[in-house]
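Student: got a structure for you, letters missing:
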């Protein structure tokens, strides 16, 4: 007799061959992206010696996501998602392979780097919503939160290993990390192409203005999803302490590059540890209250970090911050996927990806501006307090989200 989903242990999710392939493909793809980000930053600064040029990388990468949001979601709902992901990874692999060749022969110009970053940004604009929308179709519905937690662990693992590996390999020449990334993207593409989904209900209706904007309309009509996505947007906008880590390392904690590296590592370690715990022990009740509690802890950790004057204490606080953040991410992602029908997941995921990208990019900008106005420490404290205030306001404005009970499937969700 087959085991029921409730009887399966946490690790048994990898008995689903398609999910295992998805998970390893995600590690390869995210690891490559992180390595490319480090290599591009070092190489561009070596060529230009301009911090403005470095800042333009984020803008060039984010612009395709902004411009393509409505299109990519529709594509994810009309065509086979594994094929979209696989094709995007081929394009990304080809792009970084071109960077490897041109770097090796000394042909690469800053304009070429920007073109490559734009191509990768456009590919990821298509890849991200398709990747998010695929997860519920790979496992039984009751195991979706566990699948999302393991997916988060893959992302955090790559975020820890990728920058360090990229920096280490760059010492051997810029072409070395690029070449490895091309191989990893190719591996991810092969793995993605072999995925088999349990269920697929592709939306094949005609493309109209209403269908293009349907993802936005769907989110607006469902207060739980709107509340969860907007909560993440505003909290990340206000609580972007990690954007100020270089200034904290040098001017507040009086440490060198090694200290900055440890500070950057700490949130990812906290997030990775928590995502693994959530994969083994999924949130089965009071999901809404736990999400809001995690956001409040995030705000308190931000304030505590601002007041710390010890590198080691700051590392511990940042680990707590990363842990709180991943709890919120798992609850929000599970809610969005489980409350969205399969034929709409691409368009809803595209809007969600835009919100995440906007909050990350604008959050860094907001942190920099407020720090220049008020000082590093006051700006961080304001951001932490703002995160807590937003959480308290959202608990009142979105009572259904606060009362959200179960993430084990749509029937257990309180509207």
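Tutor: Structure's in. What do you need? This is a predicted model, so every value here is computed, not measured.
Student: Only C-alpha atoms from now on, for both contacts and neighbour counts.
Tutor: Fine.
Student: what sits against residue 126?
Tutor: 72, 73, 75, 76, 84, 85, 88 (C-alpha atoms under 8 Å, 6 or more residues apart in numbering).
Student: tell me which element it falls in.
Tutor: Of the helices and strands defined by DSSP states H and E, residue 126 is found in helix 110-134.
Student: how about the contacts of residue 126, which pair is most distant?
Tutor: Farthest-apart pair in the contacts of residue 126 is 73 and 88; separation 14.2 Å (C-alpha to C-alpha).
Student: picking that back up, and which of the contacts of residue 126 is nearest residue 221?
Tutor: For those, the nearest to residue 221 is residue 73 (17.6 Å; C-alpha to C-alpha).
Student: Contacts for stretch 18-31 next, please.
Tutor: 13-14, 89, 135, 138-139, 150-151, 154-155, 157-159, 161-162, 181, 184-185, 187-189, 191-192, 194-197.
Student: what do you get for stretch 174-194?
Tutor: Under C-alpha under 8 Å, 6+ apart, the answer for stretch 174-194 is 18, 21-22, 24-26, 28-29, 31-33, 35-36, 39, 43, 82-83, 85-87, 89-90, 92-97, 99-101, 103-104, 166, 169-170.
Student: Next up, a structure to set beside the first:
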């Protein structure tokens, strides 16, 4: 299967990919702006309306991650199967409509001053439902609208859409919320509607025909078994899973913004945007010149750097130093995400892309949301600074352990298949 071809045309030369790219950009900008504000509102509500201490409110942020993760854990096999059985644009648009409902509901209760912790937890769980169906469907669309030789650049440019939206979304969300709290949700509704319309302009992406259709549960299990039996994919996916569970600092950003760095919601928006700045720079470089050699070792080093810089961020009390460290964290994370995403897409048969993407998405979401739960629990016991710093140190250790447990990762020289399909 071909890798990156420097002479291949730009993915943006394909109209369907341009629609896809813009739909991804607008949806991510809307949802990340919304999620940033939800986290801040939950922490502020816990501190102000419920009279919780910093440690107690930090634990609520951990619970927020858990509530977003539970739908992912339960529905991931269903979402992957749906992406392989139904028209993929329709599945993605459906998830956008769920997020529109969430944004409109949050806007109403913010305007009427009726927010409560149960409401925020419930809507966070519903957002998890939207995400679990969106991820596999969107991931499975790209390989069907560009030629294989263009796919590595298409993945990098898709990451640019994600990361640039991740820069603009949090910053815009924080600033809009500071100016007029309800307006941030109006902003999200409009962008999600634009995303759904733009995605509808992509030509239909029908699921590939299967020689034999089996029971849906059997097909779901097949996707999980495929990942489990291919050690290279298993090692790649679980490395990210455990490293981010241990080192994830995102959940603690509202704590840092409000009570450690004292920057408020505007500062929180910048803190959430900073990793995406570093990631966007790396994504631009990879879109221009994709890496082709020693991809496995480079991925391992990127994860180790991510963990080490997390330690430094946890100990920082300077706002601008913290911003710079978050930029480096985002750059390292983007590098490992690019390697993992390219390997998965280039090494997975099309008829299983939805299910394998769902398994990978579950690992990513588990790492993020369970990482938030881990950080919240540790912050409740040890304080937020210790929770972040110790988690980063543990991630470095996990990287070294995975390099030993999965030598296939160290031996991966290129993006060519590491196993027989």
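Tutor: Cool, got the structure. This one's a predicted model, so the numbers in the text were calculated from it and none came from an experiment.
Student: re earlier: out of the contacts of stretch 174-194 of the first structure, list just those in helices.
Tutor: 18, 21-22, 24-26, 28-29, 31-33, 35-36, 39, 43, 82-83, 85-87, 89-90, 92-97, 99-101, 103-104, 166, 169-170 (DSSP state H).
Student: circling back to that earlier point, now, of the contacts of stretch 18-31 of the first structure, which are buried?
Tutor: Neighbour counting by 16 or more other C-alpha atoms under 10 Å classes 13-14, 89, 135, 138-139, 150-151, 154-155, 157-159, 162, 181, 184-185, 187-189, 191-192, 195-197 among the contacts of stretch 18-31 of the first structure as buried.
Student: Buried ones from the ones in helices among the contacts of stretch 174-194 of the first structure, can you make that a ChimeraX selection?
Tutor: To isolate the buried members of those in ChimeraX, using 16+ other C-alpha under 10 Å:
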select :18,21,22,24,25,26,28,29,31,32,33,35,36,39,43,82,83,85,86,87,89,90,92,93,94,95,96,97,99,100,101,103,166,169,170
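Student: related to what we said a few turns ago, now go through the contacts of stretch 18-31 of the first structure and say which are in strands.
Tutor: Within the contacts of stretch 18-31 of the first structure, no residue falls in strands by DSSP state E.
Student: Keep only those of those that are in helices.
Tutor: 89, 150-151, 154-155, 157-159, 161-162, 181, 184-185, 187-189, 191-192.
Student: one step back: most neighbours among the contacts of residue 126 of the first structure, which one?
Tutor: residue 76 (32 neighbours; other C-alpha atoms under 10 Å).
Student: now the equivalent of that residue over in the second structure, what's its secondary structure?
Tutor: When the second structure is aligned by TM-score structural alignment, residue 76 of the first structure is paired with residue 83. Under DSSP: H, G, I helix; E, B strand; the rest coil, residue 83 of the second structure falls in the helix class.
Student: So residue 83 of the second structure versus residue 112 of the second structure, what's the distance?
Tutor: Separation of residue 83 of the second structure from residue 112 of the second structure (C-alpha to C-alpha, to the nearest Å): 38 Å.
Student: Also residue 58 of the second structure?
Tutor: 25 Å.
Student: ditto for residue 295 of the second structure
Tutor: 52 Å.
Student: higher neighbour count, the two?
Tutor: residue 295 (21 against 10).
Student: What residue in the first structure is paired with the more buried one?
Tutor: With TM-score structural alignment as the criterion, residue 295 of the second structure matches residue 287.
Student: list the contacts for that match?
Tutor: Neighbours of residue 287 of the first structure in contact, by C-alpha under 8 Å, 6+ apart: 331, 403, 404, 405, 406, 407.
Student: do that again at 6 Å, thanks
Tutor: Counting by C-alpha atoms under 6 Å, 6 or more residues apart in numbering, residue 287 of the first structure touches 404, 405, 406.
Student: what would these look like in a markdown table with neighbour count and distance to residue 57 of the first structure?
Tutor: Below are these laid out as a markdown table (neighbours: other C-alpha atoms under 10 Å; distance: C-alpha to C-alpha, whole Å):
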| residue | neighbour count | distance to residue 57 of the first structure |
| --- | --- | --- |
| 404 | 22 | 39 |
| 405 | 20 | 41 |
| 406 | 19 | 40 |
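Student: what's the burial count for the equivalent of residue 405 of the second structure over in the first structure?
Tutor: Alignment note: residue 405 of the second structure maps to residue 397 in the first structure; criterion TM-score structural alignment. By other C-alpha under 10 Å, the residues close to residue 397 of the first structure number 13.
Student: helix or strand for whichever residue in the second structure pairs up with residue 300 of the first structure, which one?
Tutor: Counting by TM-score structural alignment, residue 300 of the first structure corresponds to residue 308 in the second structure. Residue 308 of the second structure is part of helix 295-315 when elements are defined by DSSP H and E.
Student: How about residue 362 of the second structure?
Tutor: Using DSSP H and E, the element containing residue 362 of the second structure is helix 353-365.
Student: what span of the first structure lines up against that helix?
Tutor: Per TM-score structural alignment, the counterpart of helix 353-365 of the second structure in the first structure is residues 345-357.
Student: in the superposed pair, what's the mean gap between that stretch and the second structure?
Tutor: Aligned to the second structure and superposed, stretch 345-357 of the first structure gives a mean residue distance of 1.3 Å (mean C-alpha distance after the TM-score superposition for the first structure).
Student: and stretch 392-401 of the second structure, how far from the first structure on average?
Tutor: With mean C-alpha distance after the TM-score superposition for the first structure, stretch 392-401 of the second structure averages 2.2 Å from its match.
Student: in that stretch, what counts as buried?
Tutor: Buried positions in stretch 392-401 of the second structure, judged by neighbour count with 16+ other C-alpha under 10 Å: 392, 393, 394, 395, 396, 398, 399.
Student: picking up where we left off before, dump the contacts of residue 287 of the first structure to a markdown table, plus distance to residue 56 of the first structure and secondary structure.
Tutor: Output for the contacts of residue 287 of the first structure, formatted as a markdown table (distance: C-alpha to C-alpha, whole Å; DSSP: H, G, I helix; E, B strand; the rest coil):
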| residue | distance to residue 56 of the first structure | secondary structure |
| --- | --- | --- |
| 404 | 40 | coil |
| 405 | 43 | coil |
| 406 | 42 | coil |
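Student: and which of those residues is nearest to residue 276 of the first structure?
Tutor: For these, the nearest to residue 276 of the first structure is residue 406 (19.2 Å; C-alpha to C-alpha).
Student: distance of that closest one from residue 284 of the first structure?
Tutor: For residue 406 of the first structure, the distance to residue 284 of the first structure equals 5 Å [C-alpha to C-alpha].
Student: If anything else comes up later, I'll come back, but that's it for now.
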